[in-house]
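Peer 1: Below are the sequence and a predicted model for it; my questions follow.
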Amino acid sequence: MSAINQMSELNQLLAEEHVQHQLSVPQLVKKILSRNEGTLTDQGAIQATTGAYTGRSPKDKFIVKDEDSESKVDWGNINQSIDEDTFVNLYHKVLEYLKDRNELFVFKGYAGADKKYRLPIQVINEFAWHNLFSRQMFIPLDEEDKQEHEAEFTVVSAPTFKAEPEIDGTNSEAFIMVSFKHRIVLIGGTEYAGEIKKSIFSVMNYLLPQKNILPMHCSANVGPEGDVALFFGLSGTGKTTLSADPGRRLIGDDEHAWSNHGVFNIEGGCYAKCINLSKEKEPQIFDAIHFGSVLENVVLDESSHVPDYNDTSLTENTRAAYPLEHIQNIVQPSIAGHPNTIIFLTADATGVLPPISKLTKEQAMYHFLSGYTSKLAGTERGVTSPQATFSACFGSPFLPLAPSAYAEMLGEKIDQFNSEVYLVNTGWTGGAYGEGERMNLSYTRAMIHAALEGELNSVETYQDPVFGLNIPAHCPGVPSEVLIPRKTWKDPEQYDLKAKELAEKFHSNFKKFTKASSEIKQAGPVYQG
């Protein structure tokens, strides 16, 4: 079936009587409850569960290889290819399947807060709660947009459609397929709402660099003086928590872009991890979860419907989705100037990286390309405890292009706008996972505050003998012994062993970046095994 007929089939589906367009939040909540898709919490949020799929399924994600994408995409284990015929055949089957559903729900809006660079999108959902999720995560239409909006990318989400791998060419019953030629994202077999959000981020990571705009997996906020901070890091490293600062205005919590005019949010909402969430530790996030919000896989008390954020019986990857407007201290629209400070967040499960260190430009490029962190429980299927991993640019699962393309753009912008860069470990201290403990959040906040306020610029530093990182000797609000990780371990010799093991992993991982300059290669760990 040709691309033109495929688009015609989509338009026919959207014209069906059972398709509900642009429902309001109250209308969607009513639909969700009447269809038994979710439960109302004591604060009026919707709670829904996702069955077997409580995280992303990277092995089920594909990009269609065609004449448009073949020479641009960095093909491999992350960007798995699928041929166009396989995609078109499955797309046709999914649309036929959706024609027989009782109701479908369509959201139209945008990805990208800067009107000069935004992408008009539409999301077609089988589930009403997924449509509410989409409405809260992306940027809705305003009155003047309604007549002009014409979707340039469409997400088709059919969770109850199960693929047959032998027939449909998938790896399992679940699939997430992106066709840049047909401008379609096709999702089936999984009820995890995060696939909708991340698929559009992958699309923006493909399209924006072609306009000389750097897409970034980071949160961002603005200080009282207009200074901008970026927080890079994979899921679970603290992007959302640390950017939700009462003393600074939030631009966004996860996905941004950096143009020649400054930074803008790609999304219109937040998708916060809420494991162990409390009002005392994260008041902004806690207070944002009320009517219109979506709680994903959070367990409720049976009688009171009060969320139990400490309950991990469904998954550790419990989530809250809510619009930016649920946070009081935000930037509207989600646009700001160029970053003064860039912070790389890592959750080091070995407990050997310092809690904060200042990076030279070469070290910044090395650690950006390395993207070291620990894959935390629940963010992907099958991950039940932290695992050391290297994810280029702190977001390789969402990068269709080669990591060097994004790294080179970041390096140019650091140079052009004189951004200061820090590496912050939000992981373990005093020992590895299982022996040490997670870094005290109040200490991390104090260190980041000091970095943003310039309080670490003139502080004496100590150079770590293994990693070559420059560690501040003092930081307001943080015990000095916490700053030097070796001093927090009961057995310093065990620390030395683990540190050298991690350094060797850094060197081994970086061998694949053959095109990196000698200055960047030499900016890694000093220790050579």
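Peer 2: On my side now, so go ahead.
Peer 1: Going by C-alpha atoms from here, please, whenever you check contacts or count neighbours.
Peer 2: OK.
Peer 1: where do the helices sit along the stretch 201-350 of the chain?
Peer 2: Read by DSSP state H, counting those that start in this stretch, the stretch 201-350 of the chain holds these helices, from start to end of the chain: 239-243, 283-288.
Peer 1: before we move on, what SS does K487 have?
Peer 2: With DSSP: H, G, I helix; E, B strand; the rest coil as the basis, the three-state label of K487 is helix.
Peer 1: sorry, that was for S374
Peer 2: Classification of S374 by three-state DSSP places it in strand.
Peer 1: So what's the residue count around the residue lying closest to P224 once chain neighbours are set aside?
Peer 2: Nearest residue to P224 in three dimensions, chain neighbours excluded: R248, at 6.5 Å (CA to CA, 6 or more residues apart in numbering). Neighbour count of R248, defined by other CA atoms under 10 Å: 21.
Peer 1: if I pick R248, what's in contact with it?
Peer 2: Going by CA atoms under 8 Å, 6 or more residues apart in numbering, R248 touches N221, V222, G223, P224, N329.
Peer 1: next up, a second structure to put side by side with the first:
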Amino acid sequence: MNSVEVSNEQLLALVNGKNAHHNLSVPILVEKVLTRQEGILTSTGAVCATTGKYTGRSPEDKYIVEEASTKDRIDWGKVNKPISETVFENLYTKVLSYLKEKDEIFVFNGYAGADKKVRMPIQVINEYAWHNLFSQQLFVRPTEEDLKTHQAEFTVISAPNFKADPEVDGTRSETFIIISFERRTVLIGGTEYAGEIKKSIFSVMNYVLPEQNILSMHCSANVGQEGDVALFFGLSGTGKTTLSADPNRRLIGDDEHGWSSSGVFNIEGGCYAKCINLSREKEPQIFDAIRFGSVLENVVVDDESRIADYDDNSLTENTRAAYQIDNIDNIIVPSIAGHPNTIVFLTADAFGVLPPISKLTKEQAMYHFLSGYTSKLAGTERGVTAPEATFSTCFGSPFLPLAATEYAEMLGRKIDEHNVQVFLVNTGWTGGEYGVGSRMKLSYTRAMVQAALEGELTHAETVKNDIFGLEIPIHIPGVPDDVLQPAKTWADQSTYYVKAKELAVKFKENFKKFPNVSKEIELLGGPRI
């Protein structure tokens, strides 16, 4: 019997063991969370759990097993760190033995992908009941009929209280998130942060979907009343969730999507929203979605009233809420739609030099997709004392197992094939850099995005930005004309051009990490300096 067959037998023994609970209902899982004292019940009926010292992902502890079938496919480097099959097999055996001795473990069988033609059956095995409840909220839930034929193609095994010994187990620390594509397994240990479960499956889908000629995307998506589809790409703090939650458009999904030959589909069955400073006034859809069955992560809750204090960041800025997408009223069911008509790249430029909206050519779209630019603000991280340019390839570099150019080239082909309009929208600063200027008014951004989605900018008159080569509309209803031209909002235009050139240089320096990209994309898509 070879190692794969042994591994399969070990897994079957675990999931068929007497301690394994399969696809428990939400009420029973909530009861388990409370009786096992894994979390508390809040005033809205949501469960709240804390995750100890790990309140976010641990990218330094994430690995991909170097195997014969993946060795030449993975884009190895800082993001995709290799680990040996021997290390994986030893940890796999240890974790399964550890879980086998537990009084209870929890198994969820569901899917990644709302499109039944391409969805991937998955299995999630959890040490914690609240992690299993989280999995039910985030992934696509099966029907009773589905469960009769469900055969998992990928399994996530999460054992937070199993801690690795780096000297013995070959890891960097006690924590590990390891993907084996040949074993079709994700192994997680040493961290209670539930987001590792969600994002590990996204990483898997970013590997398997392109093999089927499906573009996997870290974006939100919605659909208009006429069936027109829009995608919103953007890093944290750029407004991706806020702008895609439009009362006049139905939500397809808020974070992960695939784009197949049929159109767009949500990879998930739920939402994982940041909820720091959340209020009903600012984000009514998210606020009201946090109800019975939902999971709050690292949110401070009043001991007596059990009311969540979303303004309290004493545990972390990265407070989260996980809930089923059905908890939002204005959604499309199932979470699939046609081909996109419009793509919006969102950036929060703290240098205040990028236009608030600009039309992109295909080459510019590929350039800015590969760049994935936004800004880190002073005070958000230790050592950040002034705005810093940050670039996350394809707006999701931590989750891309393949070379970034594969995703960008696929995007370029789809833009051509479906004649998609692409816009770069700056939700950051205007009238000066951070500390001098002010944040772009949300009402202006909404007006600009609405004009883009409704096709008003397709043939609009534009003027070209000298430094970035971007075509800027000269008039949009509801937005002062001067606001559209960033240089005009600065008190000293010569200072604007100095700052704009500084940012342009950063773009060019960052783009050096793509030596194999065609010169056409670099010359026609990037800054003109």
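Peer 2: Alright, I've got the coordinates. Computed from a predicted model, the values in this text were never measured in an experiment.
Peer 1: Can you pull the TM-score for these?
Peer 2: Overlay of the two chains. TM-score (TM-score structural alignment, normalised by the length of structure 1): 0.95; 528 aligned residues with a CA RMSD of 2.0 Å.
Peer 1: which one of the contacts of R248 of structure 1 has the most neighbours?
Peer 2: N221 (29 neighbours).
Peer 1: Show me what that residue lines up with in structure 2.
Peer 2: Matched across to structure 2, N221 of structure 1 falls on N222, judged by TM-score structural alignment.
Peer 1: OK, contacts around the residue lying closest to that match once chain neighbours are set aside?
Peer 2: Nearest residue to N222 of structure 2, sequence neighbours excluded (CA to CA, 6+ apart): L251, at 4.3 Å. L251 of structure 2 makes contact with A221, N222, V223, S244, A245, N330, I331, I332, according to CA under 8 Å, 6+ apart.
Peer 1: Now with 7 Å, please.
Peer 2: By CA atoms under 7 Å, 6 or more residues apart in numbering, the residues touching L251 of structure 2 are A221, N222, V223, A245, N330, I331, I332.
Peer 1: what sits against A151 of structure 1?
Peer 2: Counting by CA under 7 Å, 6+ apart, the residues that A151 of structure 1 touches are P120, I121, Q122.
Peer 1: burial measure for the first one, as a count.
Peer 2: Put plainly, it is P120 of structure 1. Residues near P120 of structure 1, counting by other CA under 10 Å, number 19.
Peer 1: Surely it is within a strand?
Peer 2: Yes. Counting by three-state DSSP, P120 of structure 1 is located in a strand.
Peer 1: Kindly state which residue of structure 2 is aligned to it.
Peer 2: P120 of structure 1 maps onto P121 of structure 2 when the alignment is built from TM-score structural alignment.
Peer 1: Surely its match and T149 touch.
Peer 2: No. With contacts counted by CA atoms under 7 Å, P121 of structure 2 stays clear of T149, the gap being 10.1 Å.
Peer 1: Map the residue nearest to N222 of structure 2 across to structure 1 for me.
Peer 2: Counting by TM-score structural alignment, L251 of structure 2 corresponds to L250 in structure 1.
Peer 1: How about A348 of structure 2?
Peer 2: Under TM-score structural alignment, A348 of structure 2 pairs with A347 in structure 1.
Peer 1: what about that match, how many neighbours?
Peer 2: By other CA under 10 Å, 28 other residues sit near A347 of structure 1.
Peer 1: contacting residues for it?
Peer 2: With contact set as CA under 7 Å, 6+ apart, A347 of structure 1 has these partners: T237, T373, S374, N425, T426, G427.
Peer 1: how many other residues sit next to K198 of structure 1?
Peer 2: 15.
Peer 1: For it, pull up the helix or strand it's in.
Peer 2: Applying DSSP states H and E as the criterion places K198 of structure 1 in helix 194-207.
Peer 1: in that helix, what's buried?
Peer 2: For helix 194-207 of structure 1, burial by neighbour count (16 or more other CA atoms under 10 Å) applies to 194-197, 199-207.
Peer 1: just stretch 146-154 of structure 1 next, same as before
Peer 2: Within stretch 146-154 of structure 1, the residues that qualify as buried are H149, F153, T154, counting by 16+ other CA under 10 Å.
Peer 1: can I assume the last one sits in a helix?
Peer 2: No. Looking at T154 of structure 1 with three-state DSSP, it is strand, so not inside a helix.
Peer 1: Now for it: which residues touch it?
Peer 2: By CA under 7 Å, 6+ apart, the residues touching T154 of structure 1 are I121, Q122, V123, R183, I184, V185.
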